[in-house]
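Trainee: Next comes the sequence, and after it the predicted model I'd like to discuss.
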Amino acid sequence: MTSIPASPPPQSPSPSATPPQLSVQGAKLSLGGRPVLRDIDLTLARGEVVALLGASGCGKTTLLRSIAGLQALDAGRIALSGQDVSVLPARQRDIGMVFQHYALFPNLSVRENIRFGPLARGEEPAKADERADELLALIDLQAQADRLPQALSGGQRQRVALARALATRPTLLLMDEPFSALDEHFRLPLRRQFRQLQRELGQSCVIVTHDREEAFELADRVAVMFDGVIAQCASPRELRRAPANLRVADFLGMFNRLDATALDGAWRRDTGHWIAPVEALTVADAIRPGAADALRFSGSLRASYPGQQRVAWELDGPGGQVLTLWRRHEEAEVAPGTVLTLEIAEPALRWLAE
């Protein structure tokens, strides 16, 4: 028997040859004469999750609606897989959407809600049923397939909304505060189930959230937004290590910052701040001499707040700045007003100018 030589393995396209799943370039939009989006650029790789994180009114939902085709831009370009969709209506953009309040059809069963999209696109009923069965298994709701939405819990309804958005195999999935309406008991496991499902499917996704913990847990990259501008877009690890500026650091809520003018010695500067992750601030060991490369200063305990995982101490630091120190529950209690020697190891410190 003549052997057939093995075919050479297919060559993966170079990164430059593969267009990003989503590309937003120079997006500008004003509403009522007020700038809402200010020259925004954003890209999303295939299979990547990006979270738009910011306070109410920063423009994150408007950006999501513009990507979806629900809000026209004044200027800029939006492309999906290299195709310019800036002027296409929402129904032609091959985008799935999951909203905060489910938006399920109340008169349709779980299965009918999921198969609605494929049927509306002209798929044969047998194919739509096959897709519905596949997704029901993924979201673990086979036993509830014939129930109406009102017979489900909030977490179950949000899973159905997710399955319905995925039923058409969209190029891009957009999620607008998808878990915020749920109690914490449902919210935490559901968002972790979503992350596992997203990885299994390789689904590209943009999520709008104001919850920093949610953004860091779900996203490969987090875009921190202020006043219609993306101040920094980076991985959670990079944001923890190197926030772009003081505003980003303060918004993330995981850093202590010290006014350099209130410090002594080599740490004192005319302007700017030293910042360090909250977990890097410790009570100095009086027995061990301070390391030469550590920043040491005094602070008095203002109050303590026992949490589920740890106790947060609120301290008055140099120049009256309020600092946060995390302690374990089993550590000895300290009375308010107690003056402590505090320490931050030099590698944790980062200088940010005003």
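Mentor: In hand now; what should we look at?

Trainee: contacts and neighbour counts: CA atoms only from here.
Mentor: OK.

Trainee: which element follows the helix ranked longest in the chain toward the C-terminus?
Mentor: Longest among the helix segments of the chain by residue count, using DSSP state H, is helix 184-201. Later in the chain than helix 184-201, the nearest helix or strand by DSSP states H and E is strand 205-209.

Trainee: quick one: buried residues of that next one?
Mentor: 205-209 (16 or more other CA atoms under 10 Å).

Trainee: And the top strand by length along the chain, what does it pack against?
Mentor: When the chain is parsed with DSSP state E, its longest strand is strand 294-306. Using 3 or more CA pairs under 8 Å, 6 or more residues apart in numbering; DSSP states H and E, the elements in contact with strand 294-306 are strand 311-316, strand 339-345.

Trainee: Pull out the buried positions in it.
Mentor: For strand 294-306, using 16+ other CA under 10 Å, the buried residues are 294-297, 299-302, 304.

Trainee: Tabulate the residues you listed (JSON lines), appending distance to Leu166.
Mentor: Shown next, in JSON lines, are the buried residues of strand 294-306 (distance: CA to CA, whole Å):
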{"residue": "Ala294", "distance to Leu166": "51"}
{"residue": "Leu295", "distance to Leu166": "51"}
{"residue": "Arg296", "distance to Leu166": "53"}
{"residue": "Phe297", "distance to Leu166": "54"}
{"residue": "Gly299", "distance to Leu166": "52"}
{"residue": "Ser300", "distance to Leu166": "53"}
{"residue": "Leu301", "distance to Leu166": "51"}
{"residue": "Arg302", "distance to Leu166": "50"}
{"residue": "Ser304", "distance to Leu166": "45"}
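
Trainee: Nearest to Pro118 among those?
Mentor: Relative to Pro118, the closest of those is Ser304; by CA to CA it sits at 54.5 Å.

Trainee: Now do the same contact list for the closest one.
Mentor: 311-314, 336 (CA atoms under 8 Å, 6 or more residues apart in numbering).

Trainee: Would you mind measuring from it to Trp351?
Mentor: Look at Ser304 and Trp351: by CA to CA, to the nearest Å, they are 28 Å apart.

Trainee: do Met225 as well
Mentor: On the measure of CA to CA, Met225 and Trp351 end up 22 Å apart.

Trainee: ditto for Leu281
Mentor: 16 Å.

Trainee: More neighbours: which of the two?
Mentor: Higher neighbour count among Leu281 and Trp351: Leu281, with 21 against 17, using other CA atoms under 10 Å.

Trainee: helices or strands up against the helix or strand hosting Met175?
Mentor: When elements are assigned from DSSP H and E, Met175 belongs to strand 172-176. Under the contact criterion of 3+ CA pairs under 8 Å, 6+ apart, strand 172-176 touches helix 60-68, strand 95-98, strand 205-209.

Trainee: got another, please set it beside the one above:
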Amino acid sequence: MALLQPSFNGALLDKDDDDDSAGSYKCTNAAVAKMMRLWNYKDGSGLGAQGQGIIVPIQPAVRRRRRAGIGHRDKPYDNGLQVAPPLSPVEDDLDECREWEAVVGALRLERECHEKTLTLLREMKLHGDSSVETADALAAIVKSGEVLQGKRALGAWKAALPPSTVRYIVDKVLSPRLAVEAQQWRPSWDPECDDWLRPWIPLIGHLPESLYDVVESKISSAGHDIVRPWKDYFDPAHWELFARRHVLPELTRLMRELRMTPPKQTDSSLHMAMLWAPLLHAEDVLSILEETEFFDKWESALRHWLQSAKPSYGEAVAWCTGWKKLFTPELLADEHVLARLDAGAAMVDQETQDLDSLLGYSW
């Protein structure tokens, strides 16, 4: 590395060690500052012939949290509970945005339905369908496109169509096609039904009743990702029937097979059950929790762990908190559920006697 040449002018300016200008150099004393100025160093630049050195000092990557006491740990306990990270206040404020995105998605689906219906009717005309009903339906669909041009309320497009047009398209055009496609549908390939059903929902409202048996036979033993969309695709009465036949038994099975294994939960049955829970009424899920004695088993496992292994207060609270966060908001709104979970927290307070109890953890 080339050496910097001393500056004669700099030497004249800084001949006095007590010169105030030397004090302008940070993180050094007057003598060192004077020497650096003699070698043409400029305040605020980096060291080196080209000034390529770093300017900001390297900061330590890890610091202990202020006022952290004995037993403090920044790393969370690995208790095996699959819990999503808590929402920040900013994310909480996004709920309204998510609702708006859902509306925008539904409006976009209406436009897609209009385009597919228009294409289908035109293809029918090209293939020789000269019926008056098809011609009238095509004209109505073309005219309804005007509704899609500006701002509109959800459902305004279908409302702009004559009822006779909707009946003709649903009963005579779409239902026969859907019957064939339902037979050919493979849930694992198209779980959201994007290829055959979902685009028509704005027009047909829900799956035609004649196809319920076919669809039920295909999804009755399917997983959550395949069953979930059908809460919207079935009409409410048929979904209620399907849920009682298939979803409730699955949820009951998961809760009966659940095993609590503190300090690290290896059984994910409750996590899976809470995925199914939003598809059911909250009171039905609560009945299953009572029927399978979930809270009794949970308190028993917690008590045995506290008395035999004597975990730290922080670890015990983290375990209880992990279970609580698995529950859906609808279940946590129930006073009985909160009372049983709070009973577990009270048990931790009573059983743990180590130093962590002095730190005042709360959950």
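Mentor: That came through fine. Treat the numbers as computed from the prediction; the structure is a model and nothing was measured.

Trainee: TM-score for the pair, please.
Mentor: Here the superposed chains carry a TM-score of 0.30, computed using TM-score structural alignment, normalised by the length of structure 1; 175 aligned residues with a CA RMSD of 6.6 Å.

Trainee: one step back: and the helices and strands packed on strand 172-176 of structure 1: which comes nearest Arg327 of structure 1?
Mentor: strand 205-209 (28.5 Å).

Trainee: rewinding a little: pull out the buried residues from the contacts of Ser304 of structure 1.
Mentor: By neighbour count, with 16+ other CA under 10 Å, the contacts of Ser304 of structure 1 hold 311-314 as buried.

Trainee: Dump those into JSON lines; add distance to Gly96 of structure 1 as well.
Mentor: Listed next are the buried ones among the contacts of Ser304 of structure 1 as JSON lines, based on distance: CA to CA, whole Å:
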{"residue": "Val311", "distance to Gly96 of structure 1": "41"}
{"residue": "Ala312", "distance to Gly96 of structure 1": "41"}
{"residue": "Trp313", "distance to Gly96 of structure 1": "44"}
{"residue": "Glu314", "distance to Gly96 of structure 1": "44"}
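
Trainee: rewinding a little: redo the helices and strands packed on strand 294-306 of structure 1 as JSON lines? Include distance to Asp259 of structure 1.
Mentor: Below are these laid out as JSON lines (distance: least, CA to CA, whole Å):
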{"stretch": "strand 311-316", "distance to Asp259 of structure 1": "13"}
{"stretch": "strand 339-345", "distance to Asp259 of structure 1": "14"}
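
Trainee: before we move on, the earlier item: go through the helices and strands packed on strand 172-176 of structure 1 and name the closest to Leu138 of structure 1.
Mentor: Using CA to CA, the nearest of these to Leu138 of structure 1 is strand 95-98, at 16.6 Å.

Trainee: in the closest one, what counts as buried?
Mentor: 95-98.

Trainee: Out of those, flag the one nearest to Ala161 of structure 1.
Mentor: Val98 (6.2 Å).

Trainee: Leaving out sequence neighbours, find the closest residue to the closest one.
Mentor: Leaving aside its sequence neighbours, Val98 of structure 1 sits nearest to Met175 (CA to CA, 6 or more residues apart in numbering; 4.7 Å).

Trainee: Give me the neighbour count for the one you found.
Mentor: Met175 of structure 1: 21 neighbours (other CA under 10 Å).

Trainee: now do Ala156 of structure 2
Mentor: 15.

Trainee: Give the other helices and strands that the longest helix of structure 1 contacts.
Mentor: helix 154-166, helix 212-218.

Trainee: Val248 of structure 1: which of these is closest?
Mentor: helix 212-218 (11.7 Å).

Trainee: right, and the helix or strand after that closest one?
Mentor: strand 221-226.

Trainee: Could you pull out the buried residues of whatever helix or strand comes next after that following strand?
Mentor: Sequence order places strand 229-234 as the next helix or strand after strand 221-226 of structure 1, per DSSP H and E. Within strand 229-234 of structure 1, the residues scored as buried using 16+ other CA under 10 Å are 229-234.

Trainee: Check which helices and strands strand 229-234 of structure 1 sits against.
Mentor: Packed next to strand 229-234 of structure 1, using 3+ CA pairs under 8 Å, 6+ apart, are strand 34-44, strand 221-226.

Trainee: for the stretch 151-300 of structure 2, what spans make up the strands?
Mentor: Remark: no strands are assigned in the stretch 151-300 of structure 2 by DSSP state E, counting those that start in this stretch.

Trainee: So the residue nearest to Val98 of structure 1 is in contact with Phe194, correct?
Mentor: No. With contact defined as CA atoms under 8 Å, Met175 of structure 1 does not reach Phe194; the gap is 11.3 Å.

Trainee: Who are the packing partners of whichever strand or helix holds Val142 of structure 2?
Mentor: Using DSSP H and E, Val142 of structure 2 maps to helix 132-144. Counting contacts by 3+ CA pairs under 8 Å, 6+ apart, helix 132-144 of structure 2 is packed against helix 95-126, helix 163-168.

Trainee: now it against helix 95-126, angle please.
Mentor: For helix 132-144 of structure 2 against helix 95-126, the angle by axes from the mean of the first three to the mean of the last three CA atoms, to 10 degrees is 140 degrees.

Trainee: Where does Leu12 of structure 2 fall, secondary structure wise?
Mentor: Per DSSP H and E: helix 8-13 holds Leu12 of structure 2.

Trainee: With Ala31 of structure 2 instead?
Mentor: helix 30-38.

Trainee: That helix: what's the following helix or strand?
Mentor: helix 89-92.

Trainee: what's around the spatially closest residue to Gly155 of structure 1 that is not a sequence neighbour, how many residues?
Mentor: Spatial nearest neighbour of Gly155 of structure 1, excluding adjacent residues (CA to CA, 6+ apart): Phe186 at 5.8 Å. Around Phe186 of structure 1 there are 15 other residues, counting by other CA under 10 Å.

Trainee: quick one: Phe186 of structure 1 and Gln156 touch, right?
Mentor: No. Using CA under 8 Å, Phe186 of structure 1 makes no contact with Gln156, being 9.2 Å away.

Trainee: ok, now how distant is Glu91 of structure 2 from Ala179 of structure 2?
Mentor: 43 Å.

Trainee: Comparing these two, which shows the higher neighbour count?
Mentor: Between Glu91 of structure 2 and Ala179, Ala179 has the larger neighbour count (other CA under 10 Å), namely 14 against 10.

Trainee: gap between the more buried one and Thr165 of structure 2?
Mentor: 20 Å.

Trainee: Asp225 of structure 2 too?
Mentor: 34 Å.

Trainee: Tell me which of these two has more neighbours.
Mentor: Thr165 (18 against 14).

Trainee: what sits against the closest residue to Thr134 of structure 2 other than its chain neighbours?
Mentor: Take Thr134 of structure 2 and drop its neighbours on the chain: the residue closest to it by CA to CA, 6+ apart is Leu121, 6.9 Å away. The neighbourhood of Leu121 of structure 2, defined by CA under 8 Å, 6+ apart, consists of 134, 137-138.
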